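Undergrad: compute the structure for the input listed below.
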Amino acid sequence: MKGYLSHDFLVEVPAAVVWDVYRGLQLGKLLNQLLRDVIGTVEVVYGDGGVGTILKFTFPPGTSGPSYMKEVFTKIDDEQRLKEGEIFEGGLKDVGFEVYRQSLQIIEKNDQSSIIRSTVEYEIDDELHELASLATTKPMEALNEAVGKYLEQNWDSSNNQ
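TA: The predicted structure follows:
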């Protein structure tokens, strides 16, 4: 069984500014700063933020299910402002998902705003179809909302372009 989920979030910041944060490791630093109690913490296991970089997410205490997950960046496309990662250990891989891929794309709406599109693609054995309801964009939605607010506040105060 295969599935696909998507969520769009509008942010009143130019796409280039948002992409600068989302492209590399700054996003993980902001996650640790803004959402430690909600999503957990992220640490770089390997890499410099490019393709092949491995991150370990440790979920907050009290979170049901696996306590961590590891993700590898599989694609970074500066032209499309697209970043993809695949969970290869922990998280939903441990409960039966064969593939769990997340992506973030920054889409220019106009020169002062952009859309952050979060997607999840997954594959799971047909016999485990009831687990498909565990697939969600909710953590990425929380991240996009927190980072979007952070960028709107900080970009507006430091740039009047």
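Undergrad: contacts, neighbours, all on C-alpha from now
TA: OK.
Undergrad: how far does stretch 21-31 stretch from start to finish?
TA: 11 Å (C-alpha to C-alpha, to the nearest Å).
Undergrad: in it, what's buried?
TA: Neighbour-count burial for stretch 21-31 flags V21, Y22, R23, G24, L25, L27, G28, K29, L30, L31 (criterion: 16 or more other C-alpha atoms under 10 Å).
Undergrad: show me what counts as buried in the longest helix seen in the chain.
TA: Under DSSP state H, the helix in the chain containing the largest number of residues is helix 138-158. By neighbour count on 16+ other C-alpha under 10 Å, the buried set for helix 138-158 is M140, E141, L143, N144, E145, A146, V147, G148, L151, E152, W155.
Undergrad: for that helix, name the packing helices and strands.
TA: Applying 3 or more C-alpha pairs under 8 Å, 6 or more residues apart in numbering; DSSP states H and E, one finds that helix 138-158 contacts strand 2-11, helix 26-34, strand 113-124.
Undergrad: compare with the first, here's sequence two:
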Amino acid sequence: MGVFTYESESTSVIPPARLFNATALDGDKLIAKLAPQAVKSVEILEGDGGAGTIMKISFGESSTYGYVKKRIDAIDKENFVYKYSMIEGDAISETIEKISYETMLVASNNGSIIKRTCHYHTKGDVEIKEEHLKAGKEKASQLLKLVENYLLEHQDAYN
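TA: Have a look, this model is predicted:
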């Protein structure tokens, strides 16, 4: 098994606590509400929403995938750190065992700095293609903008 690590950093105009509440604590359900063409439904299969929880996310018509199972690995509300893994589904190919994500939000003068680390756990010595990473980063960026716009329009949400 190989592990391919990809790191990225972006910014948001939303402060860390509010962004964490919207993206980490309620992100899947919020995306399903804001972009039903991307996420059709979110179902908790095991757990209470905390670490160890397993969810099934069914994608909408605009996605090339049908579903994925996600396991929440850790939630640190005080330090705005959220860790989860995609463990099953057609978004996980026959060459990838799982994809683990760690997102940390850090306060900045203008909102938040979003630091994200992705670990692709591959079966064998499979190489992750740059276009796959670029497509995932672009989709994540679009979803973040969608959430930011929602939070800017709804100042009382997720405070």
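Undergrad: superposing both, give me the TM-score.
TA: TM-score for the superposed chains, counting by TM-score structural alignment, normalised by the length of structure 2: 0.79, backed by 154 aligned residues with a C-alpha RMSD of 2.6 Å.
Undergrad: tabulate the helices and strands packed on helix 138-158 of structure 1 (JSON lines), appending distance to Y68 of structure 1.
TA: As requested, these are exported to JSON lines (distance: least, C-alpha to C-alpha, whole Å):
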{"stretch": "strand 2-11", "distance to Y68 of structure 1": "22"}
{"stretch": "helix 26-34", "distance to Y68 of structure 1": "14"}
{"stretch": "strand 113-124", "distance to Y68 of structure 1": "18"}
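Undergrad: buried deepest among the ones you listed, which one?
TA: Most buried of these, by mean neighbour count (mean count of other C-alpha atoms under 10 Å): strand 113-124, with a mean of 21.
Undergrad: please give the element, helix or strand, for K134 of structure 2.
TA: Assigned by DSSP states H and E, K134 of structure 2 falls within helix 130-153.
Undergrad: was I right about E148 of structure 2 contacting I14?
TA: Yes. With contact defined as C-alpha atoms under 8 Å, E148 of structure 2 reaches I14; the gap is 6.8 Å.
Undergrad: need the longest strand for structure 1.
TA: Using DSSP state E to define each element, structure 1 has its longest strand at strand 97-110.
Undergrad: what's it packed up against?
TA: Contacts defined by 3+ C-alpha pairs under 8 Å, 6+ apart place strand 97-110 of structure 1 against helix 15-23, strand 82-90, strand 113-124.
Undergrad: in contact with the residue opposite H129 of structure 1 in structure 2 once aligned, which residues?
TA: By TM-score structural alignment, H129 of structure 1 lines up with E127 in structure 2. Shown in contact with E127 of structure 2 (C-alpha atoms under 8 Å, 6 or more residues apart in numbering): F4.
Undergrad: so E127 of structure 2 is in which element?
TA: Under DSSP H and E, no helix or strand contains E127 of structure 2.
Undergrad: now swap in R36 of structure 1 and tell me
TA: Here R36 of structure 1 is assigned to no helix or strand, by DSSP H and E.
Undergrad: quick check, it in contact with P60.
TA: Yes. Between R36 of structure 1 and P60 there is a contact under C-alpha under 8 Å: 7.3 Å.
Undergrad: check contacts around the closest residue to K83 of structure 1 other than its chain neighbours.
TA: In space, and not counting its chain neighbours, K83 of structure 1 is closest to I76: 4.5 Å by C-alpha to C-alpha, 6 or more residues apart in numbering. Residues near I76 of structure 1 by C-alpha under 8 Å, 6+ apart: R23, G50, V51, L82, K83, E84.
Undergrad: which of those residues ranks first by neighbour count?
TA: Neighbour counts for the contacts of I76 of structure 1 (other C-alpha atoms under 10 Å) peak at K83, which has 23 neighbours.
Undergrad: how near is it to E127 of structure 1?
TA: Distance, K83 of structure 1 to E127 of structure 1, using C-alpha to C-alpha: 31 Å.
Undergrad: now swap in T53 of structure 1 and tell me
TA: T53 of structure 1 is 32 Å from E127 of structure 1, by C-alpha to C-alpha.
Undergrad: from the contacts of I76 of structure 1, which single one is nearest Q102 of structure 1?
TA: E84 (5.8 Å; C-alpha to C-alpha).
Undergrad: who's in contact with the nearest residue to that closest one once chain neighbours are set aside?
TA: Leaving aside its chain neighbours, E84 of structure 1 sits nearest to S103 (4.2 Å; criterion: C-alpha to C-alpha, 6+ apart). Contacts for S103 of structure 1 were tallied using C-alpha under 8 Å, 6+ apart; they are L82, K83, E84, G85, R117, S118, T119, V120.
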